[in-house]
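J.: the following block contains a protein sequence and its predicted model.
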Amino acid sequence: MQVLTRPWGAMHFADHGPQDGPAVVFANSLGTDLRLWDALLPLLPPGLRVVRYDKRGHGLSDGSGAFSIADLADDAAALISALGLRPVVFVGLSIGGLIGQSLAFRHPEVLRGLVISNSAAKIGTAESWQARIDAVQAGGLGSISDGVMERWFAAPFRATPALAPWRNMLARSPAEGYALACGAIAAADLTADTATLRLPVLVIAGSEDGATPPDLVQATARLIPRAAYHCIPGAGHLPCVEAPAAHAALITTFLKDIAHV
């Protein structure tokens, strides 16, 4: 296992592909770990250097005290620097999309392009996130798992046995790390920062996304001049799970368009 030591502890990551290949860095959603991308990665063009990591309090990374989206962006920048990567394409889903936007604003030199998937410049309200935190602190992640599955996945996927591992991944996540990440999302409004971005950006939504609906995602795309926007029909909040071929095709086209393959 690969680990980067940060001031707050160990950050687990995975680094695969040719060391001199164009690098793509993937950031996971709330309540998942780097296995989120397992079905998508084999569908990407060969020759890429693919880096995934577990943010604070998720997967095999250590937890920390309270943190912000800016702190998470700084963690991503530190990983890119530590691995000696040339400017990368950063693919962020949900909270990962918030991290990507903050990374592009705070550390533009490390990015060649940005994919914002199922995310927005501002997600939810402080009140809604506090209610989520309160529920987790009172009853654990298992108490909210069914409701989260309804927001994550379209009904056909929820009716299959494939749902169980994702519910288990969420329910077994560290509750403290999850709650702290909820607090970071609650405090984040990146609207002004995101409107200043001028790098190549692809924004992806899922038509059945109950966490970041297409209209919310598209509104963020409209903040960024020349950003491309696509909505995957029938997909929910995690299209890399429900519709990996469609998700990979959009990312591949973007990589080709900006000559990052």
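T.: Received the coordinates, thanks. None of the values given here were measured: they were computed from a predicted structure.
J.: going forward, measure contacts and count neighbours with C-alpha atoms only.
T.: OK.
J.: distance of residue 38 relative to residue 44?
T.: Distance of residue 38 to residue 44, computed by CA to CA, to the nearest Å: 11 Å.
J.: settle it for me: which of the two has more neighbours?
T.: Neighbour comparison, residue 38 and residue 44: the larger count goes to residue 44, with 20 against 12 (by other CA atoms under 10 Å).
J.: okay, pairing it with this:
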Amino acid sequence: METRPRGRDGTGVTNTDAGPGLVEPVPGYRTRVVDEGARDGPAVVLLHGTPLDLRAWDPLVPALRATRRVVRFDARGHGVAEDVPVPDVGRLAADVVAVLDHLGVADAHVVGHSWGGEIAQRVAVEHPGRVARLSLVCTRASPFPPFGELAASLRGGTVDLEALLGRWFTPAERAEPAGAAATVRAWLRDADRERWAEALDMIATFDGLADLAAVAAPADVVVAELDAVATPAHMAEIARTLPDAACHVLPGARHLAPLQHADAIARVLLA
């Protein structure tokens, strides 16, 4: 994957079934939307983590689009929308609804990874009628203060990107010239540091665990066994709080599971 992908028309925009995907679902927020797959199938909306963008779901989409309408987009501060400041999580949840409205989708299976999982939680809590099913992948529902320190290091120019990669990939994976680690390294290097820091500040203070008790939609909680942030213990607590949740553990997986364990996650989402 290139760090700034080109669409088939050479414009830098990812093309979709419906043509070039730049839209403005909310005034002042112009983003890239990919809408593909089975148009008569259930809709699935995929919400990426930080500082990634919609391409983080590339390994997963092929398994879904034969039977699902698959929607993904760049959140504020990320991808083609990196010049848009990251607001509060309620505004980010409203953006998801605005994209669904733009596409004429009444409700969807909402899937969120990491930071995107926190946005997905707010969609389920604040816009329950739009969520047919909720899937949370390697995310948190309680504050994670160390990310406030990481945000400060980004703003101060002292962040160690290789140390971050060491949380997600083995030394052998980081040494490969191509593959997931190389792709993520390029994402980290090219990310807007302030936008990334804004998203990390949100994760550092996000506190929505108690609210999950009111979520009526059936839910999946997908756990990476070796995740040091969205730990198995914390995600088990999320699963216990949700009224109708099934917990799935991915053995040997780390935080960026959608990039490396897409087939296993797809099996959960299609079940």
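T.: Everything's here; your move. Just so it is clear, the model here is predicted, and its values are computed rather than measured.
J.: related to what we said a few turns ago, what do residue 38 and residue 44 of the first structure both touch?
T.: In terms of CA atoms under 8 Å, 6 or more residues apart in numbering, residue 38 of the first structure and residue 44 are not both contacted by any residue.
J.: distance from stretch 83-92 of the second structure to the middle of the chain?
T.: Here the centre of stretch 83-92 of the second structure is set off from its chain's centre by 14 Å, with CA atoms, centre = their mean, to the nearest Å.
J.: now do stretch 210-219 of the second structure
T.: How far stretch 210-219 of the second structure lies from its chain's middle: 19 Å, per CA atoms, centre = their mean.
J.: over in the first structure, find the residue span it aligns onto.
T.: Counting by TM-score structural alignment, stretch 210-219 of the second structure pairs with residues 192-201 of the first structure.
J.: buried set for the matching stretch?
T.: Using 16 or more other CA atoms under 10 Å as the test for burial, stretch 192-201 of the first structure gives 194-195, 197, 199-201.
J.: would JSON lines of those residues with distance to residue 169 of the first structure and secondary structure be doable?
T.: Shown next, in JSON lines, are these (distance: CA to CA, whole Å; DSSP: H, G, I helix; E, B strand; the rest coil):
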{"residue": "194", "distance to residue 169 of the first structure": "31", "secondary structure": "helix"}
{"residue": "195", "distance to residue 169 of the first structure": "34", "secondary structure": "coil"}
{"residue": "197", "distance to residue 169 of the first structure": "34", "secondary structure": "coil"}
{"residue": "199", "distance to residue 169 of the first structure": "34", "secondary structure": "coil"}
{"residue": "200", "distance to residue 169 of the first structure": "33", "secondary structure": "coil"}
{"residue": "201", "distance to residue 169 of the first structure": "30", "secondary structure": "strand"}
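J.: pull the residues that contact the match of stretch 210-219 of the second structure.
T.: Applying CA under 8 Å, 6+ apart, the contact partners of stretch 192-201 of the first structure are 101-102, 104-105, 112-116, 121, 220, 223-228, 258.
J.: out of these, which end up buried?
T.: For the contacts of stretch 192-201 of the first structure, a neighbour count by 16+ other CA under 10 Å gives the buried set as 101-102, 104-105, 112-116, 121, 220, 223-224, 227-228.
J.: next step: those restricted to helices.
T.: If you go by DSSP state H, these have 101-102, 104-105, 220 in helices.
J.: which ones are touching residue 17 of the first structure?
T.: Residue 17 of the first structure makes contact with 47-50 under the criterion CA under 8 Å, 6+ apart.
J.: again with residue 70 of the first structure
T.: 99, 102-103, 106.
J.: map it across to the second structure for me.
T.: Residue correspondence to the second structure (TM-score structural alignment): residue 70 of the first structure is matched to residue 90.
J.: distance-wise, check that match relative to residue 161 of the second structure.
T.: For residue 90 of the second structure relative to residue 161 of the second structure (CA to CA), the value is 29 Å.
J.: residue 122 of the second structure too?
T.: Distance from residue 122 of the second structure to residue 161 of the second structure, by CA to CA: 29 Å.
J.: run through the residues that contact the residue lying farthest from the centre of the first structure.
T.: Relative to the centre of the first structure, and counting by CA atoms, centre = their mean, the farthest-placed residue is residue 138 at 26.3 Å. By CA under 8 Å, 6+ apart, the contact set of residue 138 of the first structure is empty.
J.: counterpart of it over in the second structure?
T.: Superposed on the second structure with TM-score structural alignment, residue 138 of the first structure falls opposite residue 156.
J.: try residue 120 of the first structure
T.: Superposed on the second structure with TM-score structural alignment, residue 120 of the first structure falls opposite residue 140.
J.: residues in contact with the spatially closest residue to its match that is not a sequence neighbour?
T.: Closest residue to residue 140 of the second structure apart from its sequence neighbours, by CA to CA, 6 or more residues apart in numbering: residue 230 at 5.4 Å. By CA under 8 Å, 6+ apart, the residues touching residue 230 of the second structure are 114, 138-140, 223-224, 255.
J.: tell me which two of these sit farthest apart.
T.: Within these, 140 and 224 form the most distant pair, 12.3 Å apart (CA to CA).
J.: show me which of these two is the more surrounded one.
T.: Taking other CA under 10 Å, residue 140 of the second structure and residue 224 do not tie; residue 140 has more neighbours (28 against 25).
J.: is it true that residue 168 of the second structure touches residue 255?
T.: Yes: at 6.0 Å, residue 168 of the second structure and residue 255 qualify as touching, with contact defined as CA atoms under 8 Å.
J.: neighbour count winner among these two?
T.: A direct count of neighbours by other CA under 10 Å for residue 168 of the second structure and residue 255 places residue 255 higher, at 24 against 20.
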